[in-house]
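Peer 1: here is my input; please provide its structure:
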Amino acid sequence: MEKLLIYRERFLKFLTARGRYIQSGMRFLGGTVLFYVLGELFGYTETFSQPFFIFMMGVISVFIPISALSLIFYVVIFLELLHVSLEVTLFFALVVVLYFLVYQRVFPETRIYLMMVPIFFYFQLPACLPIFAGMFCGIAGLPAILMGTVIYYLSNILQQTMNQLASGSAHGKVYSLIAARAIDNKDLLLYFVVFCLVTALVTAIRKCGAAHGWNISILAGGVVYLICMFIGGYLVNNEINITSQIGTIIGSIAIALIIQFLYNVIDYTREETFEFEDEEYYYYVRAIPKVTVEEEEFNVTQITVPSHRFSLKRKEHKQEHKEQDKEKGEEI
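Peer 2: This is a model prediction of the structure:
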């Protein structure tokens, strides 16, 4: 464990020393992946699926704030929807405006959670979403991941509807077919329920003050997610791939534990409790220190002997040899 803590400190020091470059690289990677996923999920406009556009959006993401990136995110979706149906675009715009006025304006820091949702769904890691929200944001992050889930399933419903219209297996107006599919979509309702339960559970365990609460909340959230998906899939008559779900949970738990380990490590064996009071209140304070490990520093002093000392000795030896040769010559 001590070696892991040492490696953690080295990694954090490296991040601190190269923070600006690493942050720029992560923003570029995040922006590139985000708009690549949008192009794959919607893809009705060729411009937004071009590699040059995706690359440029990654570059732009380095220099703009999250609020501007979120605005571009919505604009791209609006333009994609315009190629499908004006009615669907207007309805989605109304939903986004209500979402912004009621929630996003109050919790602006949750924009990143909403944009993460399509990415994690695309890479088959949706279990990370409620666990991350419960770990770092609490219940306040729940509407963001629910809104992101709506966007992801809207893209799926659009693809299914357009494929059916192209093949001739469905007839009618696009917006009516999409509305009917959205109402009958039991997967969307299942994810809503599971995300609410897991986020609430992870938040409650993390805030209850139990020893190792962070790790317990992550494991409990993963187990509850798996159980709810199995039970929910059975109730809505959906086929659940057991191997895929277990792999998803293991990967999500591993990612969450790694991020939590880098975020903080708490030494529960050194827990202390304090009591004090002032004129108005009596305080009970529970203090648990974070674990920090400092590497031992080894100072190596290199001793070098000046080379001119050896040259002086050589000169002295040569002088002695000359004097000896001179004395031998005089004797002869």
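Peer 1: please count neighbours and contacts with C-alpha atoms only from this point.
Peer 2: Fine.
Peer 1: where does residue 298 fall, helix, sheet strand or coil?
Peer 2: Taken by DSSP: H, G, I helix; E, B strand; the rest coil, the conformation at residue 298 corresponds to coil.
Peer 1: tell me, how many residues neighbour it?
Peer 2: Burial of residue 298 is recorded as 6 neighbouring residues (other CA atoms under 10 Å).
Peer 1: now for the helix or strand that contains residue 151, which elements pack on it?
Peer 2: Of the helices and strands defined by DSSP states H and E, residue 151 is found in helix 142-167. Contacts defined by 3 or more CA pairs under 8 Å, 6 or more residues apart in numbering; DSSP states H and E place helix 142-167 against helix 19-41, helix 111-122, helix 128-136, helix 174-184, helix 186-207.
Peer 1: nearest to residue 281, out of those?
Peer 2: Nearest of those to residue 281, taken as CA to CA: helix 186-207 at 22.4 Å.
Peer 1: next, the buried residues of the helix or strand just after the closest one.
Peer 2: Moving toward the C-terminus from helix 186-207, the first helix or strand encountered (DSSP H and E) is helix 213-235. Buried residues in helix 213-235, defined by neighbour count with 16 or more other CA atoms under 10 Å: 213-215, 217-226, 228-230, 232-233.
Peer 1: do stretch 179-186 as well
Peer 2: So, applying 16+ other CA under 10 Å, buried residues of stretch 179-186: 181-182, 186.
Peer 1: and residue 28, how many residues sit next to it?
Peer 2: 21.
Peer 1: just residue 287 next, same as before
Peer 2: For residue 287, using other CA under 10 Å, the count is 12.
Peer 1: let's see this one next, to set against the first:
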Amino acid sequence: MMGLLVLKERLKGFYARFDIYVNPLIKFIFSCMAFFLMNGNIGFSSKLTEPFVPLVLALVCSFLPYGAISFLASGFMLIHLSGISLEITLVMAIFIVVVGLLYYGFQPGDSYLLVLTPLFFLLKIPYAIPLIVGLSGSIVSVIPVSCGVFIYYTLLYVKQNAGVLTNDMSVNEVQKFMQIMNSLLANKQMLLMVGAFALALLVVVIVRNLSVDYSWLIAIIAGTITQLSVIFIGDIALNVTVSVLGLLLGMLVSILISAIYTFFVFAVDYSRTEYVQFEDDDYYYYVKAVPKLTVSTPDVKVQKINATKLQRPQR
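Peer 2: Here you go, the predicted structure:
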């Protein structure tokens, strides 16, 4: 435990000193993962699948805010989709414009969730999203998380129906557009995941704001139980097939990731909790103060001593 606390303080000190380099590096890695995973799953444009294209775009993204990265990734996705179906491209373009106008003009801070949520789905650990976002975000964060789920299942639909979308010449563009919309909106698994993630995120936000000890850990457990409950109920009610083994493994990894995140961000010492009461002319105040769990990093200095060689007496 002490070693982890020392590591935490060293990481915080390192970030405080080199944040000007660390932040662009994080954005570069984040963008690289997004572009390469899109190339691997919906790589319908041969020009964008060249290795240097994602690297150059990720390098540009390392100097942009996350909102700009999200919309650049959206453009990257639309170019890929245009190589298979103009109708599905139009659906996604309308969706992105509506989300951008109705939400991100007012709440741009968590726009990265539009990209991060599909990434976690592709990495098979999507259940960590409502836990981590609920611990550090707000109730409004339900919107970008739900939109991220929609984007993932749209890309999955395109990947699974690429041949049909490309070769379906028996219907006109309007009928094809309506068929795509009906297929997406009738996707029971997508609706189930949107409901599970939204409800779990709300539970995590509510629980972690409670004035109880270990509220963040309780919030992780409550959010996990909520996701499992909604998914199992939906599995029965909506007749949605969910891999139980994949679900449980994904949940375990998500709990582990959330616990690590909680340790490095929200670790506190409940044994030194203080209760303060004071008043002014209008109110009485009851304050619960819980100090953060910190430790000073050891300052180790190694002094090298060169031993002098003893001269042998001459005979």
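Peer 1: re earlier: could the helices and strands packed on helix 142-167 of the first structure go into CSV alongside distance to residue 241 of the first structure?
Peer 2: Putting those into CSV (distance: least, CA to CA, whole Å) gives the following:
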stretch, distance to residue 241 of the first structure
helix 19-41, 22
helix 111-122, 16
helix 128-136, 18
helix 174-184, 21
helix 186-207, 14
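Peer 1: right, so the ones you listed: which one is the most enclosed?
Peer 2: Neighbour counts (mean count of other CA atoms under 10 Å) averaged over each of these peak at helix 128-136, with a mean of 25.
Peer 1: from the contact counts, what lies against that helix?
Peer 2: Under the contact rule (3+ CA pairs under 8 Å, 6+ apart), helix 128-136 of the first structure is packed against helix 111-122, helix 142-167, helix 186-207, helix 213-235, helix 242-263.
Peer 1: mean shift between the longest one and the second structure?
Peer 2: Think helix 142-167 of the first structure. Average distance, helix 142-167 of the first structure versus aligned residues of the second structure after superposition (mean CA distance after the TM-score superposition for the first structure): 2.1 Å.
Peer 1: ok, now the shortest one?
Peer 2: On superposition with the second structure, the average gap between helix 111-122 of the first structure and its aligned counterparts reaches 0.9 Å (mean CA distance after the TM-score superposition for the first structure).
Peer 1: ok so, going back, quick one, the helix holding residue 151 of the first structure and helix 19-41 angle?
Peer 2: Orientation note: helix 142-167 of the first structure sits at an angle of 40 degrees relative to helix 19-41 (axes from the mean of the first three to the mean of the last three CA atoms, to 10 degrees).
Peer 1: measure how helix 142-167 of the first structure sits relative to helix 174-184, angle-wise.
Peer 2: For helix 142-167 of the first structure and helix 174-184, the angle between their directions (the same axes, to 10 degrees) works out to 130 degrees.
Peer 1: pull out the buried positions in helix 142-167 of the first structure.
Peer 2: For helix 142-167 of the first structure, burial by neighbour count (16+ other CA under 10 Å) applies to 142-155, 157-159, 161-162, 165.
Peer 1: just stretch 93-104 of the second structure next, same as before
Peer 2: Of the residues in stretch 93-104 of the second structure, those with enough neighbours to count as buried (16+ other CA under 10 Å) are 93, 96, 99-100, 104.
Peer 1: cool, stretch 68-76 of the second structure as well?
Peer 2: For stretch 68-76 of the second structure, using 16+ other CA under 10 Å, the buried residues are 69-74, 76.
Peer 1: want to throw the residues you listed into a markdown table with secondary structure and distance to residue 294 of the second structure?
Peer 2: Shown next, in a markdown table, are the buried residues of stretch 68-76 of the second structure (DSSP: H, G, I helix; E, B strand; the rest coil; distance: CA to CA, whole Å):
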| residue | secondary structure | distance to residue 294 of the second structure |
| --- | --- | --- |
| 69 | helix | 34 |
| 70 | helix | 35 |
| 71 | helix | 38 |
| 72 | helix | 39 |
| 73 | helix | 38 |
| 74 | helix | 40 |
| 76 | helix | 43 |
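Peer 1: got TSV for those residues, with distance to residue 131 of the second structure too?
Peer 2: TSV is the format used below for those (distance: CA to CA, whole Å):
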residue	distance to residue 131 of the second structure
69	23
70	21
71	25
72	26
73	24
74	25
76	28
